[in-house]
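Asks: Could you look at this predicted model? Sequence included:
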Amino acid sequence: MRLVASGASVIGPAHLQDNLPNQDAFNVCGVHGGVFAAVADGLGSRALSHIGSCKAVKLARDAVKQLQTAAPEKLMTCLKAQWLVACGSDFRDFDTTCLWAHVSDSGVLRLAQVGDGLVMVKSAGIFRVLTPTRDGFANQTDTLGCAKPERWTCSQIQLSQPGDGVLLLTDGISDDLIPEQLGQFFDAIYHRTSRLSKRAMRRWLEQELAQWSTPLHGDDKSLAGIFRLD
């Protein structure tokens, strides 16, 4: 079984104009013979959220390395604890969302999400969105440091055939996508990833995200995906 993965993050025009850093972060790498991917979106109202998001994706990778076959819920518990230690008593200054996934060399997908963004999965050829419908006010975002376990979305799924996979998006992308076209978007990323090298795919993603077609878009944008080739 072969896996391919891709990811990219670009700063939004609004942050570029205001001379602010990219508050998103992503990570794609090999872990224990499988592939890990994560994206995170630091809250715009927090002074150090760009650091918090970077810590989140790196610590999520570390948790998967350390706990290997643990359930997603246990991995999230470990991730939250390590992130809080890394950020210290002023952790609210680092507030961030976090979406991560790991696919083993046998096709077992473990994933979790806390906060805004979107998780899309295809398993046995069937596409679905795992992210729950957003409730409450749009500006109320769950964060890695504050959200209780009942606010996490965790799942373990078998990727059983070519084209199966997982796609993680921050809300700078997901908020602009048409719900009825999410499956087409997923397939387009899969087909492009299956044809290009990792470096070429990252360049293509960065170009597409920087030239985002939605008028007046301003948010940072990050994407990471893992797909089964055969």
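Replies: Perfect, thanks for sending it. Numbers count the residues shown, from 1 in each chain.

Asks: When you work out contacts or count neighbours from here on, use the C-alpha atoms and nothing else.
Replies: OK.

Asks: mind listing the helices for this protein?
Replies: Along the chain, counting by DSSP state H, helices occupy 13-17, 49-67, 72-87, 171-174, 182-195, 198-210.

Asks: let's bring in a second model and compare:
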Amino acid sequence: MDKVMTPRFPEPLIIGRAPRLRSAPGPLTTANRAGPDTELDGADLDGLVIRGASVRGDYHRYDGMPRQDAMAIRMLGESHVLLAVADGLGSREMSHFGAVEACRAALDEYPASLLDGFETRSDPVAYFTAVADSMIYQAKNENVEVAQMATTLTVAVIDAQGQQGSRLCQIMRVGDSTAMLLHRGVWVSCFVEDDNQPLASSATYALPDDAARVEVTTCVLSPGDLLLLCTDGLAKPMAGQAVREQLADWWGQGTPPSLAEFLWQFSFRVKSHDDDRTAICVWGV
């Protein structure tokens, strides 16, 4: 049988001016409990398509530093999907470990009572406090200084059995990782505060210390809409119109991408934006 020749997969798309650093994994990191350079996950469910990726930024690749972002995509029983993204604080030595532990605890500690909605503000606070306590417990087990695990955390829980195609999404966060809805080609922030805050600020709340600072919102994911959870490694370049339009063009029309295509799209490059990047996309279909 003749060997089938296929073209090479193209390099990630450059939007605007070319970045200074190469887009390559670089040296292996020697950091304790470091994860892989890249993580890719997804699911095709009844009425929902999910794609998620977490990629080490070019700066961390160049310096051999660990990816400080993490993510999780899991079912909660048979009726709901839980999504989590976390961004370890760059100034903390074990924040990559903290981000992974925050995403793990977000699933393990989720209370069934929250599946019916938020009766009081204390419900999300109690949940994020349980996540923080779990992080502290793991830090002590691993002989890690708790302050060095600081990380943001954004969690979304989606009703996978929504009626007439529309699904309620409950979203909670501590820190500056965020959520957006792509509706009819337009990106809308799920947290209204994000439209009024400068993205250049490096100060942010973080777990485990700031569990009581949890912010809460809800949105409805309808057929044709896209819910995006992401760290600031994606949110910051999305402040530029060219990036927002390109992502809307890729993700707002037609069939959701395959896993391989999603990773290529997600790996686009923009000058001056070389941070770790994590996102989970959920399409209502």
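Replies: Structure received. Here the structure is a predicted model, which is why all the values come from computation and not from measurement.

Asks: quick one: TM-score?
Replies: The TM-score (TM-score structural alignment, normalised by the length of the first structure) is 0.81; 221 aligned residues with a C-alpha RMSD of 3.0 Å.

Asks: just to revisit the earlier point, I'd like the helices of the first structure as CSV, with distance to residue 221 of the first structure and mean neighbour count appended.
Replies: Formatted as CSV, the helices of the first structure follow (distance: least, C-alpha to C-alpha, whole Å; neighbours: other C-alpha atoms under 10 Å):
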stretch, distance to residue 221 of the first structure, mean neighbour count
helix 13-17, 10, 14
helix 49-67, 13, 22
helix 72-87, 22, 19
helix 171-174, 5, 21
helix 182-195, 15, 17
helix 198-210, 7, 17
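
Asks: In a markdown table: those helices, plus distance to residue 146 of the first structure.
Replies: Output for the helices of the first structure, formatted as a markdown table (distance: least, C-alpha to C-alpha, whole Å):
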| stretch | distance to residue 146 of the first structure |
| --- | --- |
| helix 13-17 | 25 |
| helix 49-67 | 13 |
| helix 72-87 | 9 |
| helix 171-174 | 19 |
| helix 182-195 | 29 |
| helix 198-210 | 29 |
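
Asks: and the spatially most central residue of the first structure, what does it touch?
Replies: With distances taken as C-alpha atoms, centre = their mean, residue 39 lies nearest the centre of the first structure, 3.1 Å away. By C-alpha atoms under 8 Å, 6 or more residues apart in numbering, the contact set of residue 39 of the first structure is 24-27, 57, 98-100, 168-170, 222-224.

Asks: ranges for the strands of the stretch 1-150 of the second structure?
Replies: Ranges of strands in the stretch 1-150 of the second structure, per DSSP state E, counting those that start in this stretch, are 38-45, 48-55, 69-76, 80-87.

Asks: Just send those strands back as a markdown table, with distance to residue 99 of the second structure too.
Replies: Formatted as a markdown table, the strands of the stretch 1-150 of the second structure follow (distance: least, C-alpha to C-alpha, whole Å):
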| stretch | distance to residue 99 of the second structure |
| --- | --- |
| strand 38-45 | 13 |
| strand 48-55 | 12 |
| strand 69-76 | 5 |
| strand 80-87 | 5 |
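
Asks: out of the ones you listed, deepest packed?
Replies: Among these, strand 80-87 has the highest mean neighbour count (mean count of other C-alpha atoms under 10 Å), at a mean of 27.

Asks: the inter-axis angle of that strand versus helix 95-108?
Replies: 160 degrees (axes from the mean of the first three to the mean of the last three C-alpha atoms, to 10 degrees).

Asks: how big is the angle separating strand 80-87 of the second structure from strand 69-76?
Replies: Going by the same axes, to 10 degrees, strand 80-87 of the second structure makes 170 degrees with strand 69-76.

Asks: tilt between strand 80-87 of the second structure and strand 48-55?
Replies: Comparing the axes of strand 80-87 of the second structure and strand 48-55 via the same axes, to 10 degrees yields an angle of 20 degrees.

Asks: ok, back up a step: in the second structure, what residue corresponds to the residue nearest to the centre of the first structure?
Replies: Aligning on TM-score structural alignment places residue 39 of the first structure opposite residue 85 in the second structure.

Asks: nearest spatial neighbour of that match, skipping sequence neighbours?
Replies: Leaving aside its sequence neighbours, residue 85 of the second structure sits nearest to residue 71 (C-alpha to C-alpha, 6 or more residues apart in numbering; 4.4 Å).

Asks: can you tell me which residue in the first structure aligns to that neighbour?
Replies: Aligning on TM-score structural alignment places residue 71 of the second structure opposite residue 26 in the first structure.

Asks: got a list of what that match touches?
Replies: Contacts of residue 26 of the first structure by C-alpha under 8 Å, 6+ apart are 7-9, 37-40, 54, 57, 222-224.

Asks: my guess is residue 54 of the first structure meets residue 25, correct?
Replies: Yes - at 5.3 Å, residue 54 of the first structure counts as touching residue 25 under the criterion of C-alpha atoms under 8 Å.

Asks: Tell me the residues that contact both of those two, please.
Replies: Joint contacts of residue 54 of the first structure and residue 25 (C-alpha under 8 Å, 6+ apart) are residue 40.

Asks: got JSON lines for the contacts of residue 39 of the first structure, with distance to residue 177 of the first structure too?
Replies: Output for the contacts of residue 39 of the first structure, formatted as JSON lines (distance: C-alpha to C-alpha, whole Å):
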{"residue": "24", "distance to residue 177 of the first structure": "18"}
{"residue": "25", "distance to residue 177 of the first structure": "20"}
{"residue": "26", "distance to residue 177 of the first structure": "20"}
{"residue": "27", "distance to residue 177 of the first structure": "22"}
{"residue": "57", "distance to residue 177 of the first structure": "24"}
{"residue": "98", "distance to residue 177 of the first structure": "19"}
{"residue": "99", "distance to residue 177 of the first structure": "18"}
{"residue": "100", "distance to residue 177 of the first structure": "20"}
{"residue": "168", "distance to residue 177 of the first structure": "13"}
{"residue": "169", "distance to residue 177 of the first structure": "11"}
{"residue": "170", "distance to residue 177 of the first structure": "11"}
{"residue": "222", "distance to residue 177 of the first structure": "14"}
{"residue": "223", "distance to residue 177 of the first structure": "13"}
{"residue": "224", "distance to residue 177 of the first structure": "16"}
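
Asks: out of those, who's nearest residue 91 of the first structure?
Replies: residue 98 (14.7 Å; C-alpha to C-alpha).

Asks: now the aligned partner of the closest one in the second structure, nearest residue through space, not along the chain?
Replies: In the second structure, the residue paired with residue 98 of the first structure is residue 153, using TM-score structural alignment. Closest residue in space to residue 153 of the second structure, ignoring its immediate chain neighbours: residue 86 at 4.4 Å, by C-alpha to C-alpha, 6+ apart.
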